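Student: Give the three-dimensional model of this entry:
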Amino acid sequence: MTSRDEPEQGALLGLDDVGGRRRAPRSSAVEVADVDPVARVVLDLQPAHLDREYDYLVPAAMADDAVPGARVRARFGPQDVAGYVVARAATSDHDGRLQPLRRVVSADPVLTPAVLDLARRVAARYAGTVADVLRLAVPPRHARVEAEVLARLAEWAEADGAARPAADGSADRAAPGAAPRPAAPGGDGWPEVWTPYGTGEAFCRHLLAGQAPRGVWSPLPGLQAAADDAPARVPHWAAAIAQAARVTLAGGRRALVVVPDARDVDRVCTALGVAGVEEVERLQADDGPAPRYRAFLHARHGLASVVVGTRAAMFAPVPDLGLVVLWGDGEETLDEPHAPYPAAREVLAMRSEAEGAGFLLGSPGRTVQAQAMLARGWAAEIAAARAVVRARSPRVRALTSVELAHEGPGAAARLPTAAWRTARTALDRGPVLVQVPRTGYLPVVACAACRTAARCTHCHGPLGLGGARATPQCTWCGRLAGTWRCEECGHDRVRAVRVGSERTAEELGRAFTGVPVRVSASSAPGGILASVAADPALVVATPGAEPVAEGGYAAALLLDAATATAGTDLAMATRALHRWIAAAALVRPGPDGQVLLVGDAAPAPTGALVRFDPAGLAERELDERRELDLPPAVRVAAVTGDPDAVRAVVDRVELATPETVLGPVDLPGDDRLEARVRTVLRVPLSDGAELANQLRASLAVRSARREGGTARVQIDPQEML
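Tutor: Sure thing, here's the model as predicted:
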């Protein structure tokens, strides 16, 4: 066993002889492989200073199974550690004796060279370790599923061209690893869906020709008929993605589509079916270990023409990749919560470059990061002309306090008189969507006398109410606060600060007697609804949970607009607009549909919604961030943890100068816990890669020295984007 030169331990900022003198490993009595007897292995090791490849001998009995990409176990110190073979070689740079591999867990090469290369790039970009990235990229092995898939592949290999059943036995599949099968002849499915976009058809022509175009796409609102004889509808964006995938398959390559949640996976799969695309694989972590690993293996062995999945699918091993699609850029579910915290947008962009695949980023709104891709010329904009946008968009009206000044006392209501009249009229034509920012009943309450926020006496979390007669309860620790009293004035009554979806449905039920009220939210009894009928009804939904209405909604009320744009988050404006446009896109176009934004929201996103112009808002935000040296105009790293540990990590970074370091600042938390601080390092984009490299080296020194405390490093943390 020896480490490869990636990196050399002696290069860790002057740290000499880490861990003391290395003892030569004991000689091995096993017979080694005749050809390429050295296996280079990436081990699943947590410490940052052990992030490198290691050399092991390949026993003769494992010579055929220990192929690059195979799962193995090897001796490291006193224990057996899991890992992957990444290469076989004839010799090793190590002067001493090598340890033999303990066993081959699976001979199936699940780690492809493309995914390994991507893992290394992601680790370097986010100051992480390759082992951390591989935990995200390759799902845990499921032995029964693996045996089933490999047995089926063996049967197909023996058949050598005979009809090969699909995994579910319902259809034939192409030979493993063969070129993807083109779309079914009869499944045209919206062939003109890209026509309204100025550069959309050119994007598709480049995909058909096997090229790698890159586009940032602002989709038009509205729905598409799933079939001429069926009343079902799918969002326009899903139809467009299906056509882009179909064109990619026609060019002889495969496609990967990443979306925020399972509902969007269903919509894309439905659209692909209408477009005549076969061999579509769903890859979602929430499906469970067996379905996820089966989908992973199908993708790995070329049994899927298109892979559609949530965040976990961004590392899917798709061979002959010709197009990567990211839908819903800006959704929090697309940001990985585990180290090294990569964002799907950046991972897919790196993958597009490395594998020569097309890149399509689409979203109802537009993030500043997507706008930055356009500004630096990395991608081209795909958008319809303003006249087409106006014709396809519903009418939008902002009911601000100024707009409602003539309404009198009714203007101060949560549902102003003007909004009530619009909803009542629209209900004669179909369902009405009501979007509210929060789920639950009263998720946030305050003292009824002095308006001080009500907090838990145990953990200081915010108190909320789960029902009209419920006892205040902490939304963090769940403790009841039946004896709560305000710390400021001693009052024992609370009032609503934030109103959730359930309380909104209750209020609307009283305001619209006899009208059905349906709730689509994670906390609702029926959960998140996928679709609703065209019958008159009030549909209360939280952002991202809006169901599709057959034929579109007659109107949409976007309540609590001021709440949506309140706070200090840098992405507050673009995120609010993203949620509003996503809801407005489900409303009927032109005079048949109307969208009302209720409340005094920030002027910039309000104006952008009225104009249906997310690109204009993103461009304005990007210009402001450039002036203020904020991401994405600069590269930012946040080091969070115990004060001494954070100080030690930052002090070893050469780029950490008084001009680039912000902080440390104390972070709010439980008073009973040790203090936590955050230090921010801000450098020009040209120094971003070097900053990540120096932080990786500093973390390696920290783990080698076994420094105490905790320290977490995040490159471009979500809260600063």
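Student: Only C-alpha atoms from now on, for both contacts and neighbour counts.
Tutor: Will do.
Student: can you tell me how far Ala262 sits from Ile528?
Tutor: 11 Å (C-alpha to C-alpha, to the nearest Å).
Student: Pull the contacting residues for Gln369.
Tutor: Shown in contact with Gln369 (C-alpha atoms under 8 Å, 6 or more residues apart in numbering): Pro632.
Student: That one: which element?
Tutor: Applying DSSP states H and E as the criterion places Gln369 in helix 368-375.
Student: Give me the buried positions along that helix.
Tutor: Neighbour counts using 16 or more other C-alpha atoms under 10 Å place 368-374 of helix 368-375 among the buried residues.
Student: Would you format those residues as TSV with distance to Asp286 included?
Tutor: Shown next, in TSV, are these (distance: C-alpha to C-alpha, whole Å):
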residue	distance to Asp286
Val368	29
Gln369	28
Ala370	27
Gln371	31
Ala372	32
Met373	31
Leu374	33
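Student: to compare against the first, here's another:
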Amino acid sequence: MALAGAPSPKRPRASNAKARPVAAERPIARVVVDLGLPHLDRAFDYLVPAAMAADAVPGARVRVKFAGADHDGFIVERADNSEHAGRLSPLRRVVSAEPVLSPELNRLARSVADRYAGTLADVLRLAIPPRHAATEKEPSPAAAAPPQRPAPGAWAAHLHGAALLDAVARDGSAPRAVWSPMPTADWSDLLARLIAAALSAGRGAVVVVPDGRDTARLDAALQRLIGADHHVVLGAELGPAERYRRWLRVLRGSVRAAIGTRSAAFAPVHDLGLVAIWDDGDDLHAEPRAPYPHMREVLLLRAHQAGAAAVVGGFARSAEAQLLLETGWAQPVEPDRATARQHAPHIHTSGDDYEQARDEAARSARLPSLAWRVTRAGLDRGPVLVQVARAGYLPAMACARCRAPALCASCGAALRLTRPDGAPECEACGTVASAWRCSECGHDRLRAGVVGVRRTAEELGRAFPEVPIVVSRGGGRTAADEDIVRDEVGPEPALVVATHGAEPVPSDGYAAALLLDGTSMLNRPGLRAGEEALRRWMRAAALVRSRSAGGEVVVVAEPSAPAVQALVRWDPGGFAIRELSERSQLHFPPAARVAELRGAQQDVDELLSLAELPEIAEVLGPAPIDDVTVQAIVRVPRAAGTGLAASLRAAAGVRSARRSGESVRVRIDPVDLS
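Tutor: Reported below is the predicted structural model:
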């Protein structure tokens, strides 16, 4: 085995005299071995036996022997010579001759690994689904003829919207846009028209959305517009056979558009002309497995390498999207301010001076009188959405006297109530606290600390006994809180109580919406608390009818908060400008590059000592996270981000080669940085 490099003047010899004859042409296969060890993150050379010469094509899956054990790998290249002048091991077996690792995908995976201080093997596990042998033998259908280019539709109401469609439909053009749809716009229809414009010119498209509900909505929009023969849906919810079948259709060119969640970002689409991501601020776009890439960055890297159009869209605008605009990398596509305000619902704040004079409890009440008034009026016209921050019944409790958080006496975690007739129990260890007493004041009575979606629905049901209650919730952690997500609701009056991301799509828009628990959302620890609150509010408010159609929204939060003011003005761009400016002053992403290191104290210290960090790097910590784990933050200017990732990757390689201690988790620009 040897690292691929300059050709040797001699052909390499087989590992023993009785070895099988090698291939007559290009007898060297350069193989990426699935090892996942940083110091072995490179291609190794193997001999190609003559019997395997036809099947051992670049991109094929193979089995090889490495350090005495068999491992999976991919052939990235066939060559005539190797720089290794000694003996080479032969390939053990060609698992599949299907060229699943294309040169474009290999280049993208290498770039992602370098960007996030990871290994190529880790990225390829995310990019290429496991093989399903029976499915691989099935022929894929022939590609359908390109569809006709659709009409612009609602794109015509966006500044530069029609020009974006024109550019996407023009071969060789690579426009880059940050897209903010008009309030009440059907984002899925707009994305479908963008995809269809690319397909009409014979160009491929990859679109990534946060979750399965968004995928289903975009899938339905595409089928209505151009039929079902031009795209596939890729997602983790598919079984292994069906997922691989659809992935092979893309690889073999049967379809040229792939939509779905995170895994779709790596879909091997031919003649790629468009990449797009919807709601890029959603943390579901951040991969929870090493090397923890964010799909927005993956798609932007892909657009750069393929010369494809790139569109970053969402009702709210992330600081990362704003940076693309400020650096000139992308241009805005959005409605003008007058049009946006015209189509937005009428948004009220519950704690302004007028409401406080009318209702002294307006700032502190979870459901102030304004919310009740808007709800009653809205129910005369159609369904009313009530957005709640937490699943469950009472997910957190407090002392009724001193308001101190109620904690478990066994482990110190928070107590919760899962049903109205139950006893408080620990959310971590499940201990029932039937004889609880406050550790601060000794009181034995509890009150609600945080109200969940089921308790909210119960209270509203008592207040509006004649109105149907529809509950749509996700994120439950107990059997009682099992996810029940409704996709759609009709135009009939109803109270729709939903957690974030589980809001059903109304057939004719919501008459009104209540956005509860805003203060707790804004006060959450974390760099992105305000940005995340505005993103969730704007997604919900976009489901409400326009002001001219009587649509109203009540946000229960401090009215002076920047996120609340941005919602009232429907100004995602202004909020993003402010957010990026503040992060620039504090040297936080995306204005700077940050690496989060987590592990045991001695392991983090060793990694930092081995890393040749840029001179301008700032190290914060290590600081303890728990009894065994510490966290260190390394911060550099954005221009030094590549050097930071390379130095940490090299240091991890040294530790891996030494077999030194336990591994340290390295995350570059984590979305949950606090």
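Student: Drop the TM-score for these two in here.
Tutor: Put the two chains on top of each other and the TM-score (TM-score structural alignment, normalised by the length of structure 2) is 0.94; 659 aligned residues with a C-alpha RMSD of 2.0 Å.
Student: and the helix holding Gln369 of structure 1, which stretch of structure 2?
Tutor: Under TM-score structural alignment, helix 368-375 of structure 1 corresponds to residues 319-326 of structure 2.
Student: That stretch vs structure 1, mean deviation?
Tutor: Taking mean C-alpha distance after the TM-score superposition for structure 1, the mean distance separating stretch 319-326 of structure 2 from the aligned residues in structure 1 is 0.7 Å.
Student: Quick one: the strands in the stretch 201-350 of structure 2, in order.
Tutor: For the stretch 201-350 of structure 2, the strands defined by DSSP state E, counting those that start in this stretch occupy 204-208, 231-234, 257-260, 272-278, 309-313, 331-333, 346-349.
Student: Find the residue at the geometric middle of structure 1.
Tutor: With distances taken as C-alpha atoms, centre = their mean, the residue of structure 1 nearest its centroid is Leu334 (0.9 Å).
Student: Structure 2: which residue goes with that one?
Tutor: In structure 2, Leu334 of structure 1 lines up with His285, judged by TM-score structural alignment.
Student: His294 is in contact with its match, correct?
Tutor: Yes. The pair formed by His285 of structure 2 and His294 meets the contact definition of C-alpha atoms under 8 Å, at 5.8 Å.
Student: follow-up on the earlier one: from the buried residues of helix 368-375 of structure 1, which is closest to Gln473 of structure 1?
Tutor: Val368 (37.2 Å; C-alpha to C-alpha).
Student: Spatially nearest residue to that closest one (excluding sequence neighbours)?
Tutor: In space, and not counting its chain neighbours, Val368 of structure 1 is closest to Ala618: 5.2 Å by C-alpha to C-alpha, 6 or more residues apart in numbering.
Student: quick check, that neighbour in a strand?
Tutor: No. Counting by DSSP: H, G, I helix; E, B strand; the rest coil, Ala618 of structure 1 is located in no strand; its state is helix.
Student: if I pick the alignment partner in structure 2 of it, what's in contact with it?
Tutor: Aligned counterpart of Ala618 of structure 1 in structure 2: Ala576 (TM-score structural alignment). For Ala576 of structure 2, the contact set (C-alpha under 8 Å, 6+ apart) comprises 317-319, 322, 531.
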